[in-house]
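Visitor: fold the following, please.
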Amino acid sequence: MPVPYIDIHTHDAVEQEDVFQLQSLFLQDFEQNPSLNYPVTAGIHPWHAHLFTPDEAREMLERNVGNPTIVGIGETGLDRSIHTSLAVQEEIFELHIDAAQKFGKPLIIHCVRCWQDVLRMKKGTTIPWILHGYTGNLQTTQQLLKKDFFFSIGSHLLDHRAKLRESVEIIPIENLFMETDDSSVDIKDIYREVALLNNMSPEDLKMHIFGNLKKIFGPIVRA
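Guide: Predicted structure coming up:
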């Protein structure tokens, strides 16, 4: 089987022959259908943090994240653009961090205007943290690289946003993933743009990203 394109984070998986899509589910939805026969990530989105008490969130995580179908935890994280207090979000996020450490599964992070908070909460952790839909500027990217974050680049790159293009140019290929999230963009277009910014062919980029997937998530897809 040829090496596929990897879409590390999508909410609307549509089967494509040469693309592997890692679907992101809300944990409460996964719990209603836990017998899926393909790998997913699942977590309590910060937009939903107010729906659960810490005890309810902890119990739901404990019931589900050990399931081998869940290969990554999230998306989870922090968001300053919503009404839920950051204190409530942090408490739920911390539970995900603990679960990820316990089960040895990577975290898929949603972060909106909370970079310093996320940096603070990462201290002392050992599992990979992947920043999904990353759009940070050069200075933020440099800070995050020092703390070994991984970066998932989405459709915003195709808008030719200067700050994101500058960031992609300095992120090592070993720290990169690509995603479609909830957009209708073709993952191959994002690959082509990232390859262009890194002066490499899309085929070479595919090989590198497939290696990143195996390193972080294990053998969840064959090639």
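Visitor: contacts, neighbours, all on C-alpha from now
Guide: Will do.
Visitor: point to the residue nearest the middle of the protein.
Guide: In the chain, the centroid-proximal residue (C-alpha atoms, centre = their mean) is Ile108; its distance is 3.4 Å.
Visitor: next, that residue: secondary structure please.
Guide: strand (DSSP: H, G, I helix; E, B strand; the rest coil).
Visitor: could you list every residue that touches it?
Guide: 41, 72-76, 129-132 (C-alpha atoms under 8 Å, 6 or more residues apart in numbering).
Visitor: second input sequence below; structure requested for side-by-side comparison:
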Amino acid sequence: MNGMYLDVHTHYPISDPAVLVIENRLDGFDEATGSAHVSAGLHPRYIQAETLPDDFDKLRRYASRPEVLAIGECGLDKLTATDWNMQCRAFEWQIALAEELRKPLVIHCVKAFQECLEFLKRTSVPVIFHGVNNRITLVRPVIEAGYFLSFGKTLLHPNAAILETFRAVPLEQLFLETDDSPTDIREIYKTAAQLRNIPEKEIVLQLESNFGKVFKR
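Guide: Below is the predicted model:
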């Protein structure tokens, strides 16, 4: 089959010539990585007031490296104990960094779609909402804004709400990922094709095209 499988967001990078992987890094920005493609950001769950300025400075320096394709995951999370105002400040800084470097954003959004979308009005770089597992009423504004949505292992055992959302996302705005699961991305592609009732090759080629539009190098 022509085309390459893409894992747009993972914490379990693999070495496989058939799969292009973007490893997500949440810290260790001053350490070398063996990955050829990386996204890097300050996750709202782990930011701390006393280290945030220094952590952001490290991220800024690291993010300019050519292997860093995107800023994130970053965003807003209403289920974490992290102070809300600090989350907003860190998110705002990272949006500005993505704009400065002209690199796309990978968004972590938990029960904060309206707030994330409000912040993102200030950006012109491509945006990917990762780990989508929400009902369509929450996700539709993301689709209408022209942003990309990435689905993961929840597609392997979807409930009715996730299935409705997945089928509503245009292929031109779709990505797939493994996130924090050791699942083979090819299994997610295979299932995604079955759920959309289209050939797997069609998804492979479309997501490869999406990648070329988002991650311009």
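Visitor: for the residue nearest to the centre of the first structure, give its distance to Arg192 of the first structure.
Guide: Distance from Ile108 of the first structure to Arg192 of the first structure, counting by C-alpha to C-alpha, to the nearest Å: 23 Å.
Visitor: circling back to that earlier point, now that we have the contacts of Ile108 of the first structure, which of them are buried?
Guide: 41, 72-76, 129-132 (16 or more other C-alpha atoms under 10 Å).
Visitor: the first structure: matching residues for the lengthiest helix in the second structure?
Guide: Longest helix in the second structure, counting residues (DSSP state H): helix 84-101. The aligned range for helix 84-101 of the second structure in the first structure is 86-103, by TM-score structural alignment.
Visitor: now that stretch: buried residues?
Guide: Applying 16+ other C-alpha under 10 Å to stretch 86-103 of the first structure flags 86, 88-90, 92-97, 99-101, 103 as buried.
Visitor: returning to that earlier point: and of the buried ones among the contacts of Ile108 of the first structure, the nearest to His208 of the first structure?
Guide: Ile130 (16.2 Å; C-alpha to C-alpha).
Visitor: roughly how far does Ser39 of the second structure sit from Asn134 of the second structure?
Guide: 23 Å.
Visitor: ok, Lys190 of the second structure next?
Guide: 21 Å.
Visitor: just the strands in the first structure please.
Guide: 5-10, 19-26, 40-43, 70-79, 107-112, 129-131, 150-153, 176-178 (DSSP state E).
Visitor: now those strands in TSV, please, with extra columns for distance to Ile216 of the first structure.
Guide: Shown next, in TSV, are these (distance: least, C-alpha to C-alpha, whole Å):
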stretch	distance to Ile216 of the first structure
strand 5-10	11
strand 19-26	13
strand 40-43	13
strand 70-79	9
strand 107-112	10
strand 129-131	10
strand 150-153	10
strand 176-178	11
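Visitor: what's the closest of these to Glu166 of the first structure?
Guide: Taking those one by one with C-alpha to C-alpha, strand 150-153 is closest: 12.5 Å.
Visitor: does anything pack onto that closest one? Which helices or strands?
Guide: strand 129-131, strand 176-178 (3 or more C-alpha pairs under 8 Å, 6 or more residues apart in numbering; DSSP states H and E).
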